[in-house]
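> Pasted the sequence and its predicted model underneath.
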Amino acid sequence: MLDYAQARRLMVDCQLRTFDVNDIAVLDAFDAVPREHFVPPGSEPFAYIDQALPLGGAEGDARHLPAPMLHARMIQALRIGSGTRALDVGTGYGYAAALMARLGGRVTALESVPALAQAARERVDGARVDVTEGPLAEGCPSSGPYDAILINGRVEVRPQALLDQLKDAGRLVCVLGRDRAAKATIFVRAGDAFGARPLFDAALPALSAFREAAGFAF
C-alpha cells in the first residue's frame, strides 16, 4: 500500500522545492493537506504525479487538478495569510481551497458542476471554506471583494468579472493563453486599473467558461 505521508514529503522535496517554491508556510501546507483525499475514488495512487489529474465534470466542461509544482507556485504568488479573503474558482474536489484555508485564508470555493461542488463540501473544513455553486466566469461577488483569487484551469480570455471582484491591491493568479503559449500570470488591482505580469510557462487544460469565442484573435 502506498505511504501517502511519504509521497507528500517527496512531492514537497522533489517537485516543489526544485521549482522555486520557497515559502515555508506554503511548503508546510502542501505537506499537511492530504492531496489523495481530493481526487476521484480510485485515483488516489496517482495523486502525487507531476502532471494535471482529471477530476471529471460535465461533458465539455472537465476539471483537472493542476500538477503540484504548478499549483504551489500559483498559490505562493497569492501570498495567502491569516484573514486573507480568497476565491477559489473551479475548485473541483476542493484541494486548493483546503490549502488556502490551511494558510489562514477565509475561502469561497466556486464550482459550476453540481457533483463536484458536493464532493468538495464533503472534503473541506466548512468552518474555513464555503463551497458555492454557480457559473465560474461570474465569480461570487456576494462574498467579495477578495484579496486573492485563484483560477484552477487555463483561461483564454481576460477574466474581467473576476478582476472586478478584487480589493484594491488584490491579486488574481491564473494560467492565461492558448496551448503551449500559456503562462501563469498574476494580475494586481490598483484602483480601477489592473497590472498583469507573466510568472512562468505553464500547461493546464482550459476551462470552458473562459474560452475565447471562435474567430477572436488572442
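Ah, there it is. Residues are numbered from 1 along each chain as shown.

> CA atoms for contacts and neighbours, from now on please.
Will do.

> Name the secondary structure element that contains the residue lying closest to residue 104 once chain neighbours are set aside.
Nearest non-adjacent residue to residue 104, counting by CA to CA, 6 or more residues apart in numbering: residue 82, 4.0 Å away. Residue 82 belongs to no helix or strand when assigned by DSSP states H and E.

> helix, strand or coil for residue 98?
helix (DSSP: H, G, I helix; E, B strand; the rest coil).

> Put this next to the first one:
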Amino acid sequence: MTDFVQARRTMVDCQIRTNDVTEARVVDAFLTVPRETFVPAAKQPLAYLDADLAVGGEAGQRYLIQPMYLAKLVQAAGIKSTDTVLDIGAATGYSSAILAELAEKVVALESDEGLAASAKTALASYPNVTVVNGPLEQGAAGSGPYDVILIEGAVEEIPQALFASLKEGGRLVAVVGRGRPGRATVFVKVGPDHTGRIAFDASVPALAAFAKAPAFSF
C-alpha cells in the first residue's frame, strides 16, 4: 500500500523545493493537500510522480499538470491571503485546493461536466472554493473581479475578456506558446491595458479552448 503522506513529502522535497520554489506558504500548501484525492482511484499510486497526470475529460486529454510547474506558477502569481482567484481549467480540483490554502476565495472553472462534478466532490471540504461549469475561454466574470487568474495549461492566445475580469494591479499567470516548451508569463493589469514578464520556461499540456483560430489562406 502506498504511503501517501511520505510520497507527498518526497514530492515537495525532490520536485518542488529543488526547483526554486522557496515561498513557505506555497510549500506548505503542497505539503497539506492530498493529491491522491483528486485522481481516479486506479491512478492513485501515480499521484506524486514528477509528470503530468491524465484525468480524462474532454477527448481524454485533460491533465493535472506536473507538480513542479504548478508550484512555480502558483509562486509566480504572488497570491495573498485576501485575494480572490480564478482557476481556469481546474479539472478534478487539485490546483484549486492548493489555491484555497493561499487565497481568501477561489473560483474553480471547468468546462467538462464530468470533471466539474468530480471537482465538486473532491473540494467539498474547502468552503472557500466554488466550482463553476462553463467555457474556459469565457472565464467566470460573474464571480469576479479577480486579484489573480491562473490558467491550468498551455495557451496560444488569451482572450481580452479574461484581462477585463482582473482588478487593477491583478495578475494573470499562464504558460504561453505552441508546442514545448512554452513560457510561463505573468501579466499585470494596468488601467485598460496590461504588461507581461516571462517568469520561466515550462512544458505543460495545452488547453484546446485557448488555441488560435486557423488563419484563412487561399
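Looks like it came in fine. Computed from a prediction, not measured in an experiment: that's the story for all the values here.

> And the TM-score between them?
In this superposition the chains share a TM-score of 0.95, using TM-score structural alignment, normalised by the length of structure 1; 215 aligned residues with a CA RMSD of 1.3 Å.

> for residue 94 of structure 2, what are its contacts?
33, 35, 38, 64 (CA atoms under 8 Å, 6 or more residues apart in numbering).

> What is the aligned counterpart of it in structure 1?
Taking TM-score structural alignment, residue 94 of structure 2 has residue 95 as its aligned residue in structure 1.

> any idea where the strands of structure 2 begin and end?
Ranges of strands in structure 2, per DSSP state E, are 53-56, 62-64, 84-88, 105-110, 129-133, 146-155, 166-176, 182-190, 193-202.

> okay, these, which one's buried deepest?
Mean neighbour count (mean count of other CA atoms under 10 Å) peaks for strand 84-88 among these, with a mean of 29.

> compared with structure 1, how much does that one deviate?
Taken over the aligned residues, the distance from strand 84-88 of structure 2 to structure 1 averages 0.4 Å (mean CA distance after the TM-score superposition for structure 1).

> Check which helices and strands that strand sits against.
On a contact count with 3 or more CA pairs under 8 Å, 6 or more residues apart in numbering; DSSP states H and E, strand 84-88 of structure 2 meets helix 94-100, strand 105-110, strand 146-155.

> What residues does the residue positioned nearest the centre of structure 2 make contact with?
A centroid search over structure 2 (CA atoms, centre = their mean) returns residue 152, at 3.6 Å, as the residue closest to the centre. For residue 152 of structure 2, the contact set (CA under 8 Å, 6+ apart) comprises 65, 87, 88, 89, 90, 174, 207.

> List the contacts of the fourth one.
Meaning residue 89 of structure 2. 108, 109, 110, 111, 136, 151, 152, 153, 207.

> Look up how far residue 42 of structure 2 lies from it.
If you measure residue 89 of structure 2 against residue 42 of structure 2 using CA to CA, to the nearest Å, the figure is 22 Å.

> do the same with the first one
To residue 42 of structure 2, residue 65 of structure 2 is 18 Å away according to CA to CA.

> So the two - more neighbours on which side?
residue 65 (21 against 7; other CA atoms under 10 Å).

> Report the distance from stretch 148-165 of structure 2 to the chain centre.
11 Å (CA atoms, centre = their mean, to the nearest Å).

> Now the terminal residues of it, how far apart.
Termini of stretch 148-165 of structure 2 sit 9 Å apart (CA to CA).

> What residues in structure 1 pair up with that stretch?
Aligned using TM-score structural alignment, stretch 148-165 of structure 2 spans residues 148-165 in structure 1.

> just stretch 14-24 of structure 2 next, same as before
By TM-score structural alignment, stretch 14-24 of structure 2 lines up with residues 14-24 in structure 1.

> I would like the residues contacting that stretch, please.
27, 50, 68, 69, 72, 73, 76.

> For the fourth one, the count of nearby residues, please.
By the measure other CA under 10 Å, the count of residues near residue 69 of structure 1 is 21.

> quick one, what contacts it?
15, 16, 19, 21, 50.

> Over in structure 2, see which of those survive.
On the basis of both residues aligned by TM-score structural alignment, their matches' CA atoms under 8 Å, what survives of the contacts of residue 69 of structure 1 in structure 2 is 15, 16, 19, 50.

> Compare these and tell me which is most surrounded.
Counting neighbours by other CA under 10 Å, residue 16 leads those with 22 neighbours.

> Now do that one against residue 106 of structure 1, distance only.
Distance from residue 16 of structure 1 to residue 106 of structure 1, by CA to CA: 24 Å.

> Check residue 199 of structure 1 too.
In terms of CA to CA, residue 199 of structure 1 sits 25 Å off from residue 106 of structure 1.

> Could you do residue 23 of structure 1 as well?
Separation of residue 23 of structure 1 from residue 106 of structure 1 (CA to CA): 19 Å.

> go on, residue 1 of structure 1?
In terms of CA to CA, residue 1 of structure 1 sits 35 Å off from residue 106 of structure 1.

> Next one: the closest residue to residue 144 of structure 1 other than its chain neighbours relative to residue 90 of structure 1, how far apart?
The shortest distance from residue 144 of structure 1 to any non-neighbouring residue, by CA to CA, 6+ apart, is to residue 165 (6.1 Å). For residue 165 of structure 1, the distance to residue 90 of structure 1 equals 16 Å [CA to CA].

> returning to that earlier point: chain center to the match of stretch 14-24 of structure 2: distance?
The answer for stretch 14-24 of structure 1 is 17 Å, by CA atoms, centre = their mean.
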